[in-house]
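[1] Sequence isn't available, so here's the structure alone:
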């Protein structure tokens, strides 16, 4: 089913009217919405598996573990805590405000726009929706046109699970997204590329709409001299080649200490052979390797491999691609220069550049010369290595001896820094993102406020007293 071009305008107007008529959705109703959404997802699991196989060639286990399970966990966490998150929080008064009461109330922002990407088309559409619902908002979700089967399932789930006065899905191409950005929403949550993120932020500025940007970046894996190589190989192989490398927090490139470089490459080759096979036919038939979203993206990745070879890079695993089949083999490239094409932009595909470094300082220098990523992954058993990297390299997150796991930790905020975005998602942080923290202050008139002493008309006596106080404090 294809939505009419003007359908999303009608959705917007209906939801905007609902915000005006009922600005505050009470906690029991929020809980009912979340429970209904959870049930709708469970009932639609077979359809989701089929759709994600069609759009991205995902194995059902990969769909369940990376797309669905994190959302179910997110909903369960919100159901458990939303009542507590929503309580008015009391604040202490300073000494010069006796008799007052101070508090902060978390109120819904209103109507949110969620713009989601193609790489995790279910997870990154519904995850922000969970936070928006928990905070009492209404939402329009615009999923990617590059994954039409999954986008349709998302639309079906939302339309069945939630009232049309609470949420709607706008199906369509980039023109649909552009027309939505011409409307005054109360918050925009965008996941995608840095280039498009800047466009979203520019459009939002016309209405002074707050924005959350979850972008990408080149997240490095730093393998130090004292790393557990077996662990590093196992984790990096998973963190790089999950979803055929189309993961915003996936390992983009590896910086490996010279003392363990050869051992790391040997172990990585063995690991990839075990998972995907060692020939073109085995790679093509592997059920564990997803497909690239489009032929154009395959061509871009093929060009990156060819350019790296022309610049002196060596393909030590993989290298094969097929545009018609939307396929790129898991590929490892060594002898990569820090200024090569592979190191200029986020790869977003199953190509792992591995750079030999002489020391941890060398790894830090390379990582610092690249725009701030969503994550930095450190592999070392030395107590001080991750501290040194954390102090020197900025990122949205730093994870030691693991990859990706911070994304599903319910108590950790998720988001970027600098070029990888701003704002936070998941759990309480996601609830805060979609909430207006409203200041509440009441003067009970029990005491005359000391602040009144500085009201006009001004006097030298009060000025002298204030000056003494300022010197004291």
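    Alright, I've got the coordinates. Computed from a predicted structure; not experimentally measured.
[2] make it CA atoms for all contacts and neighbour counts henceforth
    Will do.
[3] Now the spatially most central residue of the chain: closest residue in space that isn't a chain neighbour?
    Centroid-nearest residue in the chain: residue 214, 4.6 Å away (criterion: C-alpha atoms, centre = their mean). Among residues not flanking residue 214 along the chain, residue 191 sits closest, at 4.6 Å (C-alpha to C-alpha, 6 or more residues apart in numbering).
[4] right, and that neighbour touches residue 119 too?
    No. Judged on C-alpha atoms under 8 Å, residue 191 makes no contact with residue 119 at a distance of 10.0 Å.
[5] about what we covered before: run a quick neighbour tally on the residue nearest to residue 214.
    As a burial measure, residue 191 scores 22 neighbours (other C-alpha atoms under 10 Å).
[6] ok, it - contacts?
    115-117, 124, 197, 213-215 (C-alpha atoms under 8 Å, 6 or more residues apart in numbering).
[7] What about the residues you listed, which one has the most neighbours?
    Neighbour-wise, these (other C-alpha under 10 Å) top out at residue 213, 29 neighbours.
[8] what's the helix or strand that residue falls within packed up against?
    Here residue 213 sits within strand 211-214, counting by DSSP states H and E. Applying 3 or more C-alpha pairs under 8 Å, 6 or more residues apart in numbering; DSSP states H and E, one finds that strand 211-214 contacts strand 187-191, helix 194-205, strand 421-422.
[9] and the ones you listed, which is most packed in?
    strand 187-191 (a mean of 24; mean count of other C-alpha atoms under 10 Å).
[10] angle of that one against helix 194-205?
    Interaxial angle of strand 187-191 relative to helix 194-205 (axes from the mean of the first three to the mean of the last three C-alpha atoms, to 10 degrees): 170 degrees.
[11] how close does the residue nearest to the centre of the chain sit to residue 251?
    16 Å (C-alpha to C-alpha, to the nearest Å).
[12] Could you do residue 467 as well?
    57 Å.
[13] what about the two, which has more around it?
    residue 251 (33 against 10).
[14] picking up where we left off before, next one: the residue nearest to residue 214 from residue 200, what distance?
    In terms of C-alpha to C-alpha, residue 191 sits 10 Å off from residue 200.
[15] alright, now check it against this:
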């Protein structure tokens, strides 16, 4: 690990990454390389957890393509020196801000979207002029091995390099003198990463998770709400950090909404989702058993079937749920959707205000007052009105959490800014030097007080 970091530090010192032309060339190369390996990427994710080819292309490959295109179209502007207004007290002078890369960065990726969520932050690091060490998740072993092959056989290891391994490998990397760390994963592991970063005062971004609420009020287009919630929940078999974790539905709509959910689940995956090519499996035995234990048969409205041999959990809807139930004590991260009832929106807002800030929140309502009330009073990373998950598809929207769901953001310019330090510079002229600021100070304080209102 020491050699890997030293090699990247030397590459950074050689100043190649400071040239925008070099960064653009590497981003184009990465895009072409990913497109070349498209078939192998689809196959790797199928091996890891039966991810459908359509979902792999749309949520992994296409997202990265669009992100690279967006960066290439804007990187000249983002990386340019920005003029700033000078303070009168420094007259005569000029001031400007120069985006400066941190240096050697570490990106630790998750297993649930193991290509996109691992490489997307790396794109921002490259765009900002850093070198990048990538640590993919060992929980998706086929994809991890493929990322190693794709990157390490096509890029200079001093610039971009993948290191495979388990938690011990991550700890070994974290013990090195890094300049920036970007982690996507669970809150529990995020705390470990942050503690390690604190030992060396290394700046970092944490992209975590949480119980992302969905609210459906009586003014919602119920048919469309059920369809979009079912899609957002069960894509990737619910293993999505911004997946709707649970739904609050207004009491008068509860039964109709649940029946519509059931109808759309069947439309998506057929009467038996186990036979569908469009429904993924759970990533590991550990995660399977955790999820299976959260299903209380007495609360199952739809679904509930499981198969440990194939790590299959049927798309499941639970009703008669309260905050006291085990499934409401942790982020679900699987294809199980609890439904809670409510009568008054203000009561729901008060309840959610008492919980940890989630990574996402979704509101289905055509009432503008309700929309304003929810978006204004509740704190969360990001979200949608009348949709789920789709806000991630806009590279112009920063993506990130707050509190237990993380801190810092990325996507588009936010990625560039995350991996850049805004270096402030003042250039002072030599033709005038006002003696007021220099000692001795006797008799100068009154002059300073008089000048203060003009500064």
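    Okay, I see it. Note that the structure is a prediction, hence the values are computed from the model and not measured.
[16] thinking again about what came up before, how big's the offset between the strand holding residue 213 of structure 1 and structure 2?
    After superposition onto structure 2, strand 211-214 of structure 1 sits on average 0.3 Å from its aligned residues (mean C-alpha distance after the TM-score superposition for structure 1).
[17] residue range for that strand in structure 2?
    Using TM-score structural alignment, strand 211-214 of structure 1 lines up with residues 204-207 of structure 2.
[18] All the strands of the stretch 251-400 of structure 2, residue numbers only.
    Ranges of strands in the stretch 251-400 of structure 2, per DSSP state E, counting those that start in this stretch, are 300-302, 306-307, 312-313, 316-318, 336-342, 360-364, 382-385.
[19] so which of the helices and strands packed on strand 211-214 of structure 1 comes closest to residue 352 of structure 1?
    helix 194-205 (20.8 Å; C-alpha to C-alpha).
[20] which other helices and strands contact the closest one?
    strand 187-191, strand 211-214.
[21] Of all the ones you listed, which one is nearest residue 10 of structure 1?
    Between those, strand 187-191 lies closest to residue 10 of structure 1; by C-alpha to C-alpha that is 18.5 Å.
[22] equivalent range in structure 2 for that closest one?
    Counting by TM-score structural alignment, strand 187-191 of structure 1 corresponds to 180-184 in structure 2.
[23] Also stretch 291-300 of structure 1?
    Taking TM-score structural alignment, stretch 291-300 of structure 1 hits residues 281-290 over in structure 2.
[24] what do you get for stretch 100-114 of structure 1?
    Going by TM-score structural alignment: stretch 100-114 of structure 1 matches residues 93-107.
[25] List the residues that contact the residue lying closest to residue 92 of structure 1 once chain neighbours are set aside.
    In space, and not counting its chain neighbours, residue 92 of structure 1 is closest to residue 102: 6.7 Å by C-alpha to C-alpha, 6+ apart. Residue 102 of structure 1 sits next to 90-93, 439-442 when contact means C-alpha under 8 Å, 6+ apart.
[26] Go ahead and report the secondary structure state at residue 102 of structure 1.
    strand (DSSP: H, G, I helix; E, B strand; the rest coil).
[27] For residue 441 of structure 1, see how far away it is.
    5 Å.
[28] do residue 366 of structure 1 as well
    Note on residue 366 of structure 1: its distance to residue 441 of structure 1, by C-alpha to C-alpha, is 50 Å.
[29] Counting neighbours, go ahead and name the busier of these two.
    Shown here are residue 366 of structure 1 and residue 441; by other C-alpha under 10 Å, residue 366 has more neighbours (17 against 13).
[30] in terms of contact, does residue 410 of structure 1 touch residue 74 like I think?
    Yes. Using C-alpha under 8 Å, residue 410 of structure 1 is in contact with residue 74, at 7.0 Å.
[31] So these two - more neighbours on which side?
    Using other C-alpha under 10 Å, the more surrounded residue of residue 410 of structure 1 and residue 74 is residue 74, with 23 against 18.
[32] So residue 67 of structure 1 sits against residue 126, correct?
    No. Judged on C-alpha under 8 Å, residue 67 of structure 1 makes no contact with residue 126 at a distance of 9.6 Å.
[33] all helices for the stretch 351-473 of structure 1, in order.
    360-368, 385-392, 427-433, 460-472 (DSSP state H, counting those that start in this stretch).
[34] Quick check: which of these is nearest to residue 416 of structure 1?
    helix 427-433 (13.1 Å).
[35] The closest one vs structure 2, average offset?
    Helix 427-433 of structure 1 versus its aligned partner: 0.6 Å mean (mean C-alpha distance after the TM-score superposition for structure 1).
[36] Where in structure 2 does that helix fall?
    With TM-score structural alignment as the criterion, helix 427-433 of structure 1 aligns to 412-418.
[37] Report the secondary structure state of residue 64 of structure 2.
    helix.
[38] Residue 426 of structure 1 versus the alignment partner in structure 1 of it, what's the distance?
    Aligned by TM-score structural alignment, residue 64 of structure 2 pairs with residue 71 of structure 1. Using C-alpha to C-alpha, residue 71 of structure 1 is found at 10 Å from residue 426 of structure 1.
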